[in-house]
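Participant: following is a predicted model, sequence given first.
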Amino acid sequence: MLRKKYFHVALQIIFCYCLLINLTSCAPDERASTDADLLKLDLKTANASGEKVNHYYGTTRPFGKGVVRSVVTLDSEDNPVAMGVIFSEKALLHPGTEDVNITLDLHPKARGMVVDHIDFGYHPHGHAGPGFMKEHFDFHFYWITEEEKLSIPFIIDNGPAADLPPAQYWPEGYVYDPVTVPQMGRHWITEEQAASEEFDETFIYGSYNSEFTFYEPMITMEYLTAGNFESSYPITSLEGYAIPGYYANSYEIKFDPVKKQYSIMLTNMTWKE
């Protein structure tokens, strides 16, 4: 039996409260219109074969002293190459002392992809979990609609969990949380992270109602600002996929010193049956 960790019990209380206070955090202001043209990836980006790719952006949202937005990168045949979140360096200045969750829409070009929308989360005091009481960011890439996400109730398993995805789909080396966080889902973390009290970056899966429902890179503020990133971070693939589509095999954390912006990107997208 896999060992389970109650690492989001406190988070379910915090998240419900923060969802209410942060509905206003997505309201546009002058920063969104002023910085939107600056918050872009290099248009000369090419894929591994050297083919030109195109970037398509979601609505720009204010955060801290800067802005944040989603981006989807497609090849010349509109196949997904990468997708993620970009935010200005100024976004890390004075982000506040309260938890924030901003739902980022995707460009219409992303319609039909596995990821439906992205939640950009900021936790200045961290939250419950093995090493997670640090200031950090959550990047939830949801495979379900926002309406479906918001309908998820709080569930805690007192016995064997009844709503897990089929065991043959589980990612190798991951354990699941017995708590289903409301308006989010059940979290799966690596066995290594579950046994640790340290954390700088990690990759989480989410599930609800017997299906996997999100990707989640989670990164500390300290790790972001230090800037000592690896070229790429591998993603342990699921052993099977309920919905055919393009899924990521890795993700990247980058900082552009010229444009003064960060990017958190799912990369190496490949078709999975």
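Facilitator: Happy to help now that I have it. These numbers were taken from a predicted model, which means no experiment stands behind them.
Participant: hey, let's count contacts and neighbours off CA atoms from now on
Facilitator: Will do.
Participant: OK, contacts around the nearest residue to Ser237 once chain neighbours are set aside?
Facilitator: Nearest non-adjacent residue to Ser237, counting by CA to CA, 6 or more residues apart in numbering: Pro171, 6.0 Å away. For Pro171, the contact set (CA atoms under 8 Å, 6 or more residues apart in numbering) comprises Thr236, Ser237, Leu238, Glu239.
Participant: isn't the first one up against Tyr174?
Facilitator: What that stands for is Thr236. No. Applying CA atoms under 8 Å, one finds Thr236 not in contact with Tyr174, separated by 9.1 Å.
Participant: which one's more surrounded, the two?
Facilitator: Tyr174 (20 against 17; other CA atoms under 10 Å).
Participant: so who does that one touch?
Facilitator: For Tyr174, the contact set (CA under 8 Å, 6+ apart) comprises Trp188, Ile189, Thr190, Glu191.
Participant: swap in 6 Å and give it another go.
Facilitator: Ile189, Thr190, Glu191 (CA atoms under 6 Å, 6 or more residues apart in numbering).
Participant: wait, is Gln193 part of a helix?
Facilitator: Yes. According to DSSP: H, G, I helix; E, B strand; the rest coil, Gln193 belongs to a helix.
Participant: ok, and the closest non-adjacent residue to it?
Facilitator: For Gln193, ignoring the flanking residues on the chain, the nearest one in space by CA to CA, 6+ apart is Pro130 at 6.8 Å.
Participant: of the contacts of Tyr174, which is the most crowded?
Facilitator: Neighbour tally across the contacts of Tyr174 (other CA under 10 Å): the maximum, 23 neighbours, falls on Ile189.
Participant: so it: helix, strand or coil?
Facilitator: strand.
Participant: I'd assumed Ile204 was in contact with it.
Facilitator: Yes. Ile189 lies in contact with Ile204 (CA atoms under 6 Å); the separation is 5.1 Å.
Participant: quick one: end-to-end length of stretch 152-165, please.
Facilitator: End-to-end distance for stretch 152-165: 16 Å, by CA to CA, to the nearest Å.
Participant: before we move on, what about stretch 131-138?
Facilitator: Its start and end residues considered, stretch 131-138 measures 14 Å (CA to CA).
Participant: stretch 187-198 too?
Facilitator: Per CA to CA, stretch 187-198 runs 18 Å from first to last residue.
Participant: that older thread, assign a three-state SS to the residue nearest to Gln193, would you?
Facilitator: With three-state DSSP as the basis, Pro130 sits in coil.
Participant: how far away is it from Asn249?
Facilitator: For Pro130, the distance to Asn249 - CA to CA - is 25 Å.
Participant: next one for the comparison:
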Amino acid sequence: MSERSERHIGLSRRMFSLVAVLALALTAAVLPGSGRATAVASPNRGHLVTMCLAPKAFPSFEHTVRVPAFLVATLLRTTASYRGPCAAYGESAPRGDGRLTAYSQQEHGKPAAIGVVLPTSTLRGLPHDPPTDGKWCYDKNGDGTVDPMMECANGYGSVLDLDGSFRRDVETPFKYLMIDWNPHGHGPPNVYDRPHFDAHFYLQADASRRAIRPGPCPELVNCEDFELGKKLPAAKYRPSDFEDLDAQSPGMGNHLIDRTGPEFHGKPFTHTFIYGTWDRDVTFYEPMITEQYLDELADGTRDDACVPIKQAEAFQQSGWYPTRYCMRHRDNRDEITISLEGFVHRAAS
């Protein structure tokens, strides 16, 4: 089959799927019952919203469209569609019984979301022992062997580039993600020592990140590098609630922790936000979310949530920056998203 014929067949299939999805949605919208009454009574039935249309049978056939607001609930119930423009998918890696895939959503150069999407199968079959993948280790006691329980850091990590066109065309410093699964959690003790995912959204170049070496200083960081991690950005570039607690890691950098978070005031850790820094620069944004929280999203015992990100007074690079992080379960696709959203354009100062 010629390349031209394959393109024609692919286009025909996509057009067919789009027509089928719209027909299904319109049919469902006029069926008798509460759905029809809601549609007719809706004061916003003429308002158009952006959605990514996808049929259940072929969820990868995605099409960005504008639809009347009253159709949104029907589309989410009857198809594999989701809110906002269709995602551009970046790199993907296996984890558990599923995968982790970087994604981005944008319209006319403004990001709507960047994040990681994972089928709920990813939460099954996760590794637990040893507690890390062994990529960041150091023989701290000098006995000639590496103890995987005490002399390795960073859990099980996956570095995922965002889509190339997004990285090229959207003015934002965020270019890639690093998603770490920590089966035993990490310090501080009795705070973050629950199984959880760290979702790092990096502003720092990957080569610079990887150059942060393991060694004998706190959290298994090379001592020279540890001193670089202690050089914090100017106060105006970091919210005042975020403190340096020496929570450094090789291949990551320093983690500034918000001591006003509920997990430091008698509440169990479920999710939180961390600012990453290295050698006077803000280097990553990081939501941390427990395995239990994601399980509860998946089984419906916990609702989707978006949480405001405390903002700095100034920014080191110009571009689009998020104002909230979100955790969602797409019931119609049986997948979870962890994302940064609510982007606002900031000028460097």
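Facilitator: It's in. Predicted model, so just to flag it, every value in this text is computed and none were measured.
Participant: follow-up on the earlier one: which of the contacts of Tyr174 of the first structure still touch in the second structure?
Facilitator: Among those, the ones still in contact in the second structure (both residues aligned by TM-score structural alignment, their matches' CA atoms under 6 Å) are Ile189, Thr190.
Participant: all strands for the stretch 151-273 of the first structure, in order.
Facilitator: Under the criterion DSSP state E, counting those that start in this stretch, strands of the stretch 151-273 of the first structure are mapped to 155-156, 174-181, 185-190, 201-208, 211-220, 233-234, 245-256, 261-272.
Participant: now swap in the stretch 1-150 of the first structure and tell me
Facilitator: Listed in chain order, the strands of the stretch 1-150 of the first structure (DSSP E, counting those that start in this stretch) span 54-57, 61-63, 66-74, 80-88, 100-104, 117-123, 136-142.
Participant: could I get those strands as CSV with mean neighbour count?
Facilitator: Formatted as CSV, those follow (neighbours: other CA atoms under 10 Å):
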stretch, mean neighbour count
strand 54-57, 20
strand 61-63, 25
strand 66-74, 25
strand 80-88, 25
strand 100-104, 22
strand 117-123, 22
strand 136-142, 23
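Participant: got the ones you listed as TSV, with distance to Ala162 of the first structure columns?
Facilitator: Shown next, in TSV, are the strands of the stretch 1-150 of the first structure (distance: least, CA to CA, whole Å):
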stretch	distance to Ala162 of the first structure
strand 54-57	38
strand 61-63	38
strand 66-74	34
strand 80-88	32
strand 100-104	29
strand 117-123	26
strand 136-142	21
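Participant: which one of these lies closest to Asp35 of the first structure?
Facilitator: Minimum separation from Asp35 of the first structure across the strands of the stretch 1-150 of the first structure (CA to CA) falls at strand 66-74, 7.0 Å.
Participant: and that closest one, how far from the second structure on average?
Facilitator: With mean CA distance after the TM-score superposition for the first structure, strand 66-74 of the first structure departs from the second structure by a mean of 0.8 Å once superposed.
Participant: so that strand matches what in the second structure?
Facilitator: Alignment of strand 66-74 of the first structure against the second structure: residues 98-106, by TM-score structural alignment.
Participant: against the first structure, where does the longest helix seen in the second structure fall?
Facilitator: In the second structure, taking DSSP state H as the definition, the longest helix is helix 3-29. Helix 3-29 of the second structure corresponds to no residue of the first structure when matched by TM-score structural alignment.
Participant: His184 of the second structure and Phe197 touch, don't they?
Facilitator: No. With contacts counted by CA under 6 Å, His184 of the second structure stays clear of Phe197, the gap being 10.6 Å.
Participant: quick revisit: what does the residue nearest to Ser237 of the first structure correspond to in the second structure?
Facilitator: Pro171 of the first structure maps onto Pro239 in the second structure, with residues paired by TM-score structural alignment.
Participant: map Ile152 of the first structure onto the second structure.
Facilitator: Under the alignment (TM-score structural alignment), Ile152 of the first structure pairs with Ile212 in the second structure.
Participant: so its match sits against Gly251, correct?
Facilitator: Yes. Ile212 of the second structure lies in contact with Gly251 (CA under 6 Å); the separation is 5.0 Å.
Participant: quick one: Cys16 of the first structure from Ala195 of the first structure, how far?
Facilitator: Cys16 of the first structure is 27 Å from Ala195 of the first structure, where distance means CA to CA.
Participant: please disregard the earlier target; I meant Phe15 of the first structure.
Facilitator: Distance, Phe15 of the first structure to Ala195 of the first structure, using CA to CA: 24 Å.
Participant: when those two are compared, which one has more neighbours?
Facilitator: Phe15 (19 against 12).
Participant: tell me who's in contact with the most centrally placed residue in the second structure.
Facilitator: The second structure has Gly115 as the residue nearest its centroid, 3.2 Å off, counting by CA atoms, centre = their mean. Taking CA under 6 Å, 6+ apart, we find Gly115 of the second structure in contact with Ala102, Tyr103, Ile338, Ser339.
Participant: recalculate using a threshold of 10 Å.
Facilitator: Neighbouring residues of Gly115 of the second structure by CA atoms under 10 Å, 6 or more residues apart in numbering: 89-90, 101-105, 162, 176-177, 199-201, 325-327, 337-341.
Participant: related to what we said a few turns ago, overlap in contacts of His184 and Phe197 of the second structure?
Facilitator: Both His184 of the second structure and Phe197 are in contact with Gly155, where contact means CA under 10 Å, 6+ apart.
Participant: right, and the match of Ile152 of the first structure touches Pro250 too?
Facilitator: Yes. Between Ile212 of the second structure and Pro250 there is a contact at 5.2 Å, judged by CA atoms under 10 Å.
Participant: what touches both of the two?
Facilitator: Residues touching both Ile212 of the second structure and Pro250 (CA under 10 Å, 6+ apart): Val221, Asn222, Asp225, Phe226.
Participant: show me the two of those that sit farthest apart.
Facilitator: Val221 and Asp225 (6.8 Å).
Participant: settle it for me: which of these two has more neighbours?
Facilitator: Neighbours per residue (other CA under 10 Å) separate Val221 of the second structure from Asp225, with Val221 holding more: 27 against 21.
Participant: the more buried one and Met178 of the second structure, how far apart?
Facilitator: Applying CA to CA, the value for Val221 of the second structure to Met178 of the second structure is 18 Å.
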